[in-house]
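> coordinates only, sequence not included:
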């Protein structure tokens, strides 16, 4: 079965180029030249993943992302202007899973799409009875759902994957390079703050308690802090293995 990509981009030449390339790589592509049409196609349940330009003629891509996040947990990759860090930061805060600057390399876009889809597919293979509890935090992999004190957290697909890796190694340090590879499916590049932004969003959604549940280990990576109650509930995980 082909993976379905919804491509929302108002630049006709770029959109058609990307659509042709993605189709040639085995994707089933639907195109939208504006945010309104993109939201309509998403509402029809067509897409497995959305590639969304921030600069659209009718609705801001960030507003389209907000609408999508109100309705669905579909993975979203943003197309952003090169060097525009503000848009990227806001995009992650709103719920983007990844971004790629324009003009983009079609091969890199394919790699990002495959990484996102692999993460989602891998997690969907979880057993029905594999829910895990970490103190007041419960993870239900089949529904890709995280519940904190009885409330379901509104996590993006990538935030969920980052949290899954940290929880699988709770109490231990996960190197940034490993976390980037395991959760985002790509190598950590110099000056790439994508992972830091996802961690920041997770901390906010997990609550403002101090110390933070996700600790920064300077020069190494991140660690999920566990309580004594949560420690007794931790699943056994082979050191250095992907969760």
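Perfect, I can see it now. Quick caveat, the model's predicted, so the values are computed rather than measured.
> from here on, contacts and neighbour counts on C-alpha atoms
OK.
> As a check, name the ranges of all strands in this structure.
4-8, 28-32, 49-53, 76-81, 98-102, 132-134, 137-140, 145-148, 151-152, 173-175, 214-217, 221-224 (DSSP state E).
> here comes the other one, which I'd like you to weigh against the first:
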């Protein structure tokens, strides 16, 4: 049984989320503040974390950042704010997706199921895939490791999935909407924004401004493509 950690200080909301998840066949625990959420999230006992950003003691941004430094499990960010800057900040710290309050519990369960399914498929698959080498970049799907000029870099689950998809389909232009559907697989008001943030983080990690090392090109008004 998959274990879900709910980090939420509003007790009624947390209990409602837990009830819906348990009815759907998941085991769910609740942490009511950031300190408890960080401790439980770092334990390695959970398959996915639902993380509210506005929680006491330690806010959700810090919790997300610290968990993401050592764990690659899906993190679904919950926010009552709709401002782009808050969403971008949360995604930039490693959250895989976000949902804005108020939301329907059924929608939350659908997001959880989608992310768990994709995570399990991507890290548990036995299909052998060749190592991709493009200029100074090396991508090993089986080990889910990425090297740039022989130096290993750390990517989140979605960063790796996005990079691998683009690299295995070079010179083709994909819209942000297509990439979101392909990598995240769920509808969201912030789909294009989610892709934009992840592309920016990928560029920061794999591209060297001092040399001609652009891998992901922006095709203005259309989307992105991976350049050989």
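Yes, it's here. This one's a predicted model, so the numbers in the text were calculated from it and none came from an experiment.
> ok so, going back, show me the one of the strands of the first structure that comes nearest residue 121 of the first structure.
Closest approach to residue 121 of the first structure among the strands of the first structure (C-alpha to C-alpha): strand 49-53, 11.9 Å.
> quick revisit: highest average neighbour count across the strands of the first structure?
Greatest average neighbour count among the strands of the first structure goes to strand 49-53 (a mean of 25), per mean count of other C-alpha atoms under 10 Å.
> helices or strands next to that strand in the packing?
If you count contacts as 3 or more C-alpha pairs under 8 Å, 6 or more residues apart in numbering; DSSP states H and E, strand 49-53 of the first structure packs onto strand 4-8, strand 76-81.
> excluding its backbone neighbours, what's nearest the residue nearest the centre of the first structure?
The centroid of the first structure falls nearest to residue 158 when counting by C-alpha atoms, centre = their mean (2.2 Å). Leaving aside its chain neighbours, residue 158 of the first structure sits nearest to residue 97 (5.2 Å; criterion: C-alpha to C-alpha, 6 or more residues apart in numbering).
> which residue lines up with residue 178 of the second structure in the first structure?
Correspondence of residue 178 of the second structure to the first structure, assessed by TM-score structural alignment: residue 178.
> what residue of the second structure takes the place of the residue nearest to the centre of the first structure?
With TM-score structural alignment as the criterion, residue 158 of the first structure lines up with residue 158 in the second structure.
> Quick one: residues contacting its match.
96, 183-184, 198 (C-alpha atoms under 8 Å, 6 or more residues apart in numbering).
> Buried ones among these?
The neighbour count (16 or more other C-alpha atoms under 10 Å) marks 96, 183-184, 198 as buried among those.
> nearest to residue 34 of the second structure, of these?
Nearest to residue 34 of the second structure out of those is residue 96 (C-alpha to C-alpha; 18.5 Å).
> close enough to count as contact, that closest one and residue 78?
No - checked against C-alpha atoms under 8 Å, the pair residue 96 of the second structure and residue 78 is beyond contact range at 11.1 Å.
> So residue 160 of the second structure is in contact with residue 144, correct?
Yes - using C-alpha under 8 Å, residue 160 of the second structure is in contact with residue 144, at 7.4 Å.
> Please say which of the two ends up with more neighbours.
Neighbours were counted for residue 160 of the second structure and for residue 144 using other C-alpha atoms under 10 Å; residue 160 has more, 19 against 15.
> what about the helices in the second structure?
With DSSP state H as the criterion, the second structure has helices at 11-23, 34-41, 60-68, 84-92, 105-124, 157-167, 176-183, 191-206.
> Adding distance to residue 140 of the second structure, write the ones you listed out as a markdown table.
Shown next, in a markdown table, are the helices of the second structure (distance: least, C-alpha to C-alpha, whole Å):
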| stretch | distance to residue 140 of the second structure |
| --- | --- |
| helix 11-23 | 34 |
| helix 34-41 | 27 |
| helix 60-68 | 20 |
| helix 84-92 | 24 |
| helix 105-124 | 12 |
| helix 157-167 | 9 |
| helix 176-183 | 18 |
| helix 191-206 | 14 |
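> closest to residue 90 of the first structure out of the helices and strands packed on strand 49-53 of the first structure?
Checking those against residue 90 of the first structure by C-alpha to C-alpha gives strand 76-81 as the closest, at 11.0 Å.
> and the angle for that closest one with helix 157-168?
Interaxial angle of strand 76-81 of the first structure relative to helix 157-168 (axes from the mean of the first three to the mean of the last three C-alpha atoms, to 10 degrees): 120 degrees.
> how close does strand 76-81 of the first structure sit to the second structure?
Here the mean offset of strand 76-81 of the first structure against the second structure after fitting is 1.0 Å, by mean C-alpha distance after the TM-score superposition for the first structure.
> outside of that strand, which residues touch it?
Identification of contacts with strand 76-81 of the first structure by C-alpha under 8 Å, 6+ apart yields 49-55, 65, 87-88, 91, 95-103, 113.
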